[in-house]
Structure formats: C-alpha cells, structure tokens
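Asks: quick one: sequence plus predicted model below, questions after.
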Amino acid sequence: MTEIAFHFNIPDRIAYLSRLLRKAVGRSDSIVVVAEAAALDKLDRKLWELSATDFIGHWREGQDAGTVTEAMQERARVWLTEDVGSCPRHDVLVSLMPQVPAGFEQFARLIEVVSLDEADRAQARERWRYYTSRGYQIQRHDVQVKG
C-alpha cells in the first residue's frame, strides 16, 4: 500500500519542493512531480537556477520532445508532469494538485505539499479524507512547527 505524507503550512511550495527533491535524489529515489502547468513552469525554472553542485536532472513532459531521446527521459531522476499516467515507474509521487492524483497507487510513496493558502488547505482536507476513508495511514509534517 502506498505510504502517504502531507507536508503542510508551506510558505513557498516551489522553494520547499526544490529542497525536498534534492534530498530525495540524494537518497537515490526517482520522483514524479504532478502539478498544473503554471506550477510546473515555476518549478522547472527553479530547478534550472540551482547551482551546478545542486543541479537536479529532470524531464518536463511535453517539452524538448525533438531533442531529448527516450533513453534520456528514462534516466531523468525527476519527472515533471500534469498526468501521472504517462510516466514510467518511479518511487515517489509528489503532488501539488488540488485533487487526488489519478494513479497514485502505483507509487511506493505519495507526498502532498500544502501551502498556507486557505483554499489549498481546504482541498488538502478533502484529499486527506479520501485517503483515510480508503484505509491509508497518513504521516503529518507541519513545516511551521519545525521552524
């Protein structure tokens, strides 16, 4: 069964996610980030702005299709996508989506990243209820408590 964690009270989801991805890649996890196009654009830019030593090799689905080979796509440790269904096997799914991501069950872990925005928090509560009603145990990570 997929392990689910909610990271909430995140002041800047894109900055937080870039740190989270660095840690996960350091543990050799392969990650899919599912989000709406605008959030993926911001994250893609943020990942390209990292220093050479912090750089995270990633693939933005739908971009560079003419220059990136299938083998290069498969070697990317981080995939950025709006649709999980087209992704190859990965360890971790990180969701910035307002709804439960379709296909989350195929991943060993799901991380939901929730901002301070009240609408985002309300949608996260709905997702939390969805997961618990189906028997998933959820880990809570309150970023504000940690400092």
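Replies: Thanks, I have it.
Asks: can we go C-alpha only for contacts and neighbour counts from here?
Replies: Will do.
Asks: just the strands in the chain please.
Replies: Counting by DSSP state E, the chain forms strands over residues 3-10, 31-34, 58-60, 78-81, 92-95, 109-115, 138-142, given from the N-terminal end onward.
Asks: presented hereafter is structure B, for comparison with structure A:
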Amino acid sequence: MPRADFYLIAKERFRAEPLRLVCELARKAHDAGLWTLVLARDAAQAEQIDDLLWDMGDDVYIPHQIAGADLDEDEAAVLIAPPEADAPLRPLVINLRDAAVEGSFDRVLEVVPADESARGPLRERWKQYQARGLELKKYDM
C-alpha cells in the first residue's frame, strides 16, 4: 500500500533552513538504497537543493542532479525536478509543490512549514491522500 509521510518542521535549524530537512530526507533515502525524486517548487529552489546536497559534510556524497540537465538521469540516486522538467515518478517522491502527487509511487514525503498559516494546503493534501487510500504518517522534525 502506498504511503504518505508528513514531516512537520519544528526544530530551529530546519525552521531557519527548511531545505536542509529535504536534504536530510534525501540522504536517508539514499542510505536506504531508495531512488528519489524531489519535486521542487521552481527552478531556483531546485538549484538551492542541488547546492545544499553538495554541502552535506565531507564524508557524505549523494549522487544527484537536476532533471533536464544533459546528464544521464538514471545514474543519479536523487533527481531534482523543477516544474518545467518532465521527470518520471520514482518509488520515493519528496513533494515541495502545491498539489498532491498524482500517479504511482511507493511513498511520498510532504514537508510541512513551521508557519501555522502556511499549513492549510497540506491539510487538504492529507485529505486527498486519505481519500486515495494511502497510509498516512506524521513526524515532528
């Protein structure tokens, strides 16, 4: 059964840099051998995530790239897709966009902003995934 995991930003370091949480989730997925697609909100955010994944520490290397680059996307464990890139879904999807992920996947990770006023769309998304029969989990990060 597909699953949707909602990660609520709570810790100060993730409040300051929410995309750090995205990179931590991508690292955990890579360590577990899961091919991951990150659906970035826009091209600028995709670039930020790309930069942060290079900056995970000297002993951490996560093969990643932005979709649409001229490289072989099948070799990148983490593919970062801005909206204009046509990237196929992978078993694990980290969704930073405004809409629920449609299509076939094993797990989707949704990052919930620390700001209470920005959480409305994610409550809607929770209901959408629930209606589709996904197993739902919530984590405070």
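Replies: Noted; the coordinates are in hand. All values reported here derive from a predicted model rather than from experimental measurement.
Asks: thinking again about what came up before, reformat the strands of structure 1 as CSV; add distance to residue 19 of structure 1 and mean neighbour count.
Replies: Output for these, formatted as CSV (distance: least, C-alpha to C-alpha, whole Å; neighbours: other C-alpha atoms under 10 Å):
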stretch, distance to residue 19 of structure 1, mean neighbour count
strand 3-10, 12, 19
strand 31-34, 13, 24
strand 58-60, 14, 20
strand 78-81, 13, 23
strand 92-95, 13, 24
strand 109-115, 12, 22
strand 138-142, 15, 14
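Asks: nearest residue to the middle of structure 1?
Replies: Central residue check for structure 1 by C-alpha atoms, centre = their mean: the C-alpha nearest the mean position is that of residue 94, 2.2 Å away.
Asks: so that one sits right up against residue 113, yeah?
Replies: Yes - with contacts counted by C-alpha atoms under 8 Å, residue 94 of structure 1 reaches residue 113, the gap being 7.3 Å.
Asks: now the strands of structure 1 in CSV, with distance to residue 17 of structure 1?
Replies: Formatted as CSV, the entries for the strands of structure 1 read as follows, by distance: least, C-alpha to C-alpha, whole Å:
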stretch, distance to residue 17 of structure 1
strand 3-10, 10
strand 31-34, 9
strand 58-60, 13
strand 78-81, 12
strand 92-95, 9
strand 109-115, 8
strand 138-142, 14
